[in-house]
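Asker: have a look; sequence and predicted model below, questions after that.
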Amino acid sequence: MTGQPHAPGGPVVALDVMSGEAGVAEAVAAADIAAERYPRLSFLLHGREPDIAAQLLRWPRLAGRARIIHSDDIVVMTDKPAHALRRARTTSMGMAIDAVKRGDAHAAVSAGNTGALMAMALFGLRTMPGIDRPALAALLPTMKSESVMLDLGANTDCDATNLVQFAVMGAAFARTVLGLERPRVGLLNIGEEELKGTGEIRKAAATLRAAALPMEFVGFVEGDKIGTGDIDVVVTDGFTGNVALKTAEGTSRLVTGLLGNAFRSSIWGKLGYFIARGALQSLRAHLDPNAHNGAVFLGLNGLVVKSHGGANARGLANAIGVAHDLIIDDVSRRISADLAEIVMARDNQPEPNAA
């Protein structure tokens, strides 16, 4: 270990510098951007010491608020989760998570292999009391602002209890990151009517309606409402959530690609682009994944934030910002308090009719 000690009393982020696709330079630059935004934030930088130290020479502000934790071993995107898990003690990713487990850091941030990160985080930190499974939550752009969606792939098959826990965690996340006092929460379903969907999703809805939580449960929401901005938290199982997320990302690329082709197709199209250039740049910025970067494994005994693998320095800094906000707002405490309310409501809830 080399470098300066942490800023006393401030939040500490363990940053996996090596595992992302952008490289060490972008990761260290991201930490410097975050250090400027959050004056009390300090870092443990996990990775190859010579590479990190060379980059720190460019960022004297960051150098005074960071320690390098050396690791030669790196989890690559093609590593199987089981293989990566066996090397958790020696990789930059595993050591960042272990720093959270030991209490040396308040959160870990990595742009590496999602499956490996999930396996290491679950094995190292375990789930919170009252949480059966962690969920992967992320911010999505909407027509109004942003919304939270979970689970995005951690759990392919979920029962009613899992969905209720996801709703509690997603609402706590939205109150922290989006600053909403009572986020609107909906269960993703094939229709808005109460009799639609599986028995498990209807059972989850009944539990959420009965609980007095700091959220507004709006019932069921269909897929075409995800992007309207009328729902703050969209809850579903990991299989459906991942399909919905990838479909939304593909649709975004389709629309922007078709617009580009249309504007390049003729002189009139090029003239139209010139006239609408400001609006198109605003649209591109709104849909930029770097602007919404920072998915979180909620429900663990510690905070782990997943950045897009190819995020640039600004995008990774945004993921670090998500970690910072969750630390400051003590999101785990919020989740625990809401879970206690759910247990109380469930104990007083009659069994729903099996329709």
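Answerer: Cool, got the structure. Numbers count the residues shown, from 1 in each chain.

Asker: please make it C-alpha for all contacts and neighbour counts, starting now.
Answerer: Fine.

Asker: elements contacting the helix or strand where Lys101 lies?
Answerer: With secondary structure defined by DSSP states H and E, Lys101 is part of helix 92-102. Contacts defined by 3 or more Cα pairs under 8 Å, 6 or more residues apart in numbering; DSSP states H and E place helix 92-102 against strand 12-16, strand 42-47, strand 107-110, helix 114-125.

Asker: would you turn those into TSV with distance to Asp338?
Answerer: Supplementary listing: the helices and strands packed on helix 92-102 in TSV, determined by distance: least, Cα to Cα, whole Å:
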stretch	distance to Asp338
strand 12-16	26
strand 42-47	30
strand 107-110	21
helix 114-125	21
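
Asker: tally of neighbours for Gly315?
Answerer: Gly315 has 23 neighbouring residues, counting by other Cα atoms under 10 Å.

Asker: put this beside the first:
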Amino acid sequence: MTAPVRIALDAMGGDHGPSVVIPGAELSLVRHPDTHFVVFGRESEVRPILDQHPKLAAASEFHHTEVAIRMDDKPSQALRAGRRVSSMWRAIEAVKRGEADVAVSAGNTGALMAMSKICLHTMAGIERPAIAGIWPTTRGESLVLDVGASIGADAQHLVDLAVMGSAMARIVFDVERPTVGLLNVGVEEIKGVEAVRDAGQRLRGLDMPGLDYHGFVEGDDIGRGTVDVVVTEGFSGNIALKTAEGTAKQLAEYLRAAFGRTIWTRLGFLLARSAFRALKEKMDPRRSNGGVFLGLNGVVIKSHGGTDKLGFASAVDIGYDMVRYGLLSRISDDLSRYQRGMPSPPTVPAEAAAS
């Protein structure tokens, strides 16, 4: 019998706090009965809602924390006010102490990343962590990283993202050798900034059984699902993510206005209602809610701050899968294999070093 997956919850995180976190966690519990929750938050706000969800309460242990990180706090403010005492920090710390296998929060992204990096530290050989998001495509889904953990990247960081992303993709998509593409302004070898071109050359010469380098991909390839994993630095990745979310909302508004214009268009909507229901489900951001922090010595999931209980349940589901299918061990194994194959740095002659 497998051990339960222990999930630490920042109950105070997000725009709605425990009113979304608690019912969302219970929805996930129904899908994964072998889950145990460790809940952190203000007792006066969390306990009344937890008592309304007896199934979750029976599978949980609750810890009172007085401090809650606000959504508009700067990371430095959050660290000063909430380090070691906030619901966010305590959820992450539970992973570090081995009291939980994964932490899930809908709170302030910058604060969550800063606290996670300080508390859990990065894996050996990884300079900066990244956020990986699941992206709906015409083929199914793809993984995109980084979608906002940090700005800028050198070639080494992009290669690290490719290795970590392919390890996660093998879990999420159940494929042995995920295809990986570098996001660029064109597919030609000569296009793009130097860091991207350099990373492409390194990946092209990389011989790893769990990674199939496709080459450069462009922005429209993300939605097409051209590759399983799209690698980019956090600035462009976050812009791409927000643009896609805005375009989906814009398209929904256009359709709503178009089909409400006349009695004939309303009739057309009724006739095609099942097709539009399927489209709405496909484009529903709640189905793919939950960014995974990669590169840390622990698993942390970031839920969208404004999501509802269905979206938060999806984030908890992702955390469950990352633990149950061994994300950390897969990333660690792949990084070790990659780092063993890296060429040694050039030796500096003694006389040059002395000078």
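Answerer: Nice, I can see it. Quick caveat: nothing in here was measured; it's all calculated off a predicted structure.

Asker: can you pull the TM-score for these?
Answerer: The TM-score (TM-score structural alignment, normalised by the length of the first structure) is 0.93; 344 aligned residues with a Cα RMSD of 1.8 Å.

Asker: would you turn the helices and strands packed on helix 92-102 of the first structure into a markdown table with mean neighbour count?
Answerer: Below are these laid out as a markdown table (neighbours: other Cα atoms under 10 Å):
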| stretch | mean neighbour count |
| --- | --- |
| strand 12-16 | 29 |
| strand 42-47 | 27 |
| strand 107-110 | 28 |
| helix 114-125 | 21 |
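
Asker: nearest to Leu178 of the first structure, of those?
Answerer: Judged by Cα to Cα, the one of these that comes nearest to Leu178 of the first structure is strand 107-110, at 18.9 Å.

Asker: equivalent range in the second structure for the closest one?
Answerer: Counting by TM-score structural alignment, strand 107-110 of the first structure pairs with residues 102-105 of the second structure.

Asker: mean deviation of that stretch from the first structure?
Answerer: In the superposition against the first structure, stretch 102-105 of the second structure averages 0.4 Å from its aligned positions (mean Cα distance after the TM-score superposition for the first structure).

Asker: burial count for the counterpart of Glu141 of the second structure in the first structure?
Answerer: Taking TM-score structural alignment, the alignment pairs Glu141 of the second structure with Glu146 from the first structure. If you count neighbours by other Cα under 10 Å, Glu146 of the first structure ends up with 22.

Asker: cool, and the one 4 residues further on?
Answerer: Residues near Leu150 of the first structure, counting by other Cα under 10 Å, number 31.

Asker: residues in contact with it?
Answerer: Residues in contact with Leu150 of the first structure, defined by Cα atoms under 8 Å, 6 or more residues apart in numbering, are 135-138, 166, 170, 233-238, 241.

Asker: which parts of the stretch 101-250 of the second structure are strands?
Answerer: Along the stretch 101-250 of the second structure, the stretches classed as strands by DSSP state E, counting those that start in this stretch are 102-105, 130-136, 141-145, 179-183, 212-217, 229-231.

Asker: looking at those, which is closest to Val5 of the second structure?
Answerer: Once the strands of the stretch 101-250 of the second structure are compared by Cα to Cα, strand 102-105 is nearest, at 8.3 Å.

Asker: from the chain's centre, how far out does that closest one sit?
Answerer: Here strand 102-105 of the second structure is found 11 Å from its chain centre; the criterion is Cα atoms, centre = their mean, to the nearest Å.

Asker: between the helices and strands packed on helix 92-102 of the first structure, which one is nearest to Asp329 of the first structure?
Answerer: Asp329 of the first structure lies closest to strand 107-110 among those, at 12.7 Å (Cα to Cα).

Asker: hmm, back to that, quick check: the helix holding Lys101 of the first structure compared with the second structure, mean distance?
Answerer: Looks like 0.9 Å for helix 92-102 of the first structure (mean Cα distance after the TM-score superposition for the first structure).

Asker: so where in the first structure does the biggest helix by length in the second structure end up aligned?
Answerer: When the second structure is parsed with DSSP state H, its longest helix is helix 234-259. Helix 234-259 of the second structure corresponds to residues 238-263 of the first structure when matched by TM-score structural alignment.

Asker: list the buried ones in that stretch?
Answerer: Gly238, Phe239, Thr240, Gly241, Asn242, Ala244, Leu245, Ala248, Phe263 (16 or more other Cα atoms under 10 Å).

Asker: same deal with stretch 135-152 of the first structure?
Answerer: 135-142, 146-152.

Asker: what do you get for stretch 175-184 of the second structure?
Answerer: Neighbour counts over stretch 175-184 of the second structure (16+ other Cα under 10 Å) mark Arg177, Pro178, Thr179, Val180, Gly181, Leu182, Leu183, Asn184 as buried.

Asker: Provide the aligned range in the first structure for that stretch.
Answerer: Under TM-score structural alignment, the match for stretch 175-184 of the second structure is residues 180-189.

Asker: which secondary structure element is home to Val305 of the first structure?
Answerer: strand 303-306.

Asker: how close does the residue nearest the centre of the second structure get to Arg273 of the second structure?
Answerer: For the second structure, the residue nearest the mean C-alpha position is Gly291 (1.7 Å; Cα atoms, centre = their mean). Distance of Gly291 of the second structure to Arg273 of the second structure, given as Cα to Cα, to the nearest Å: 31 Å.
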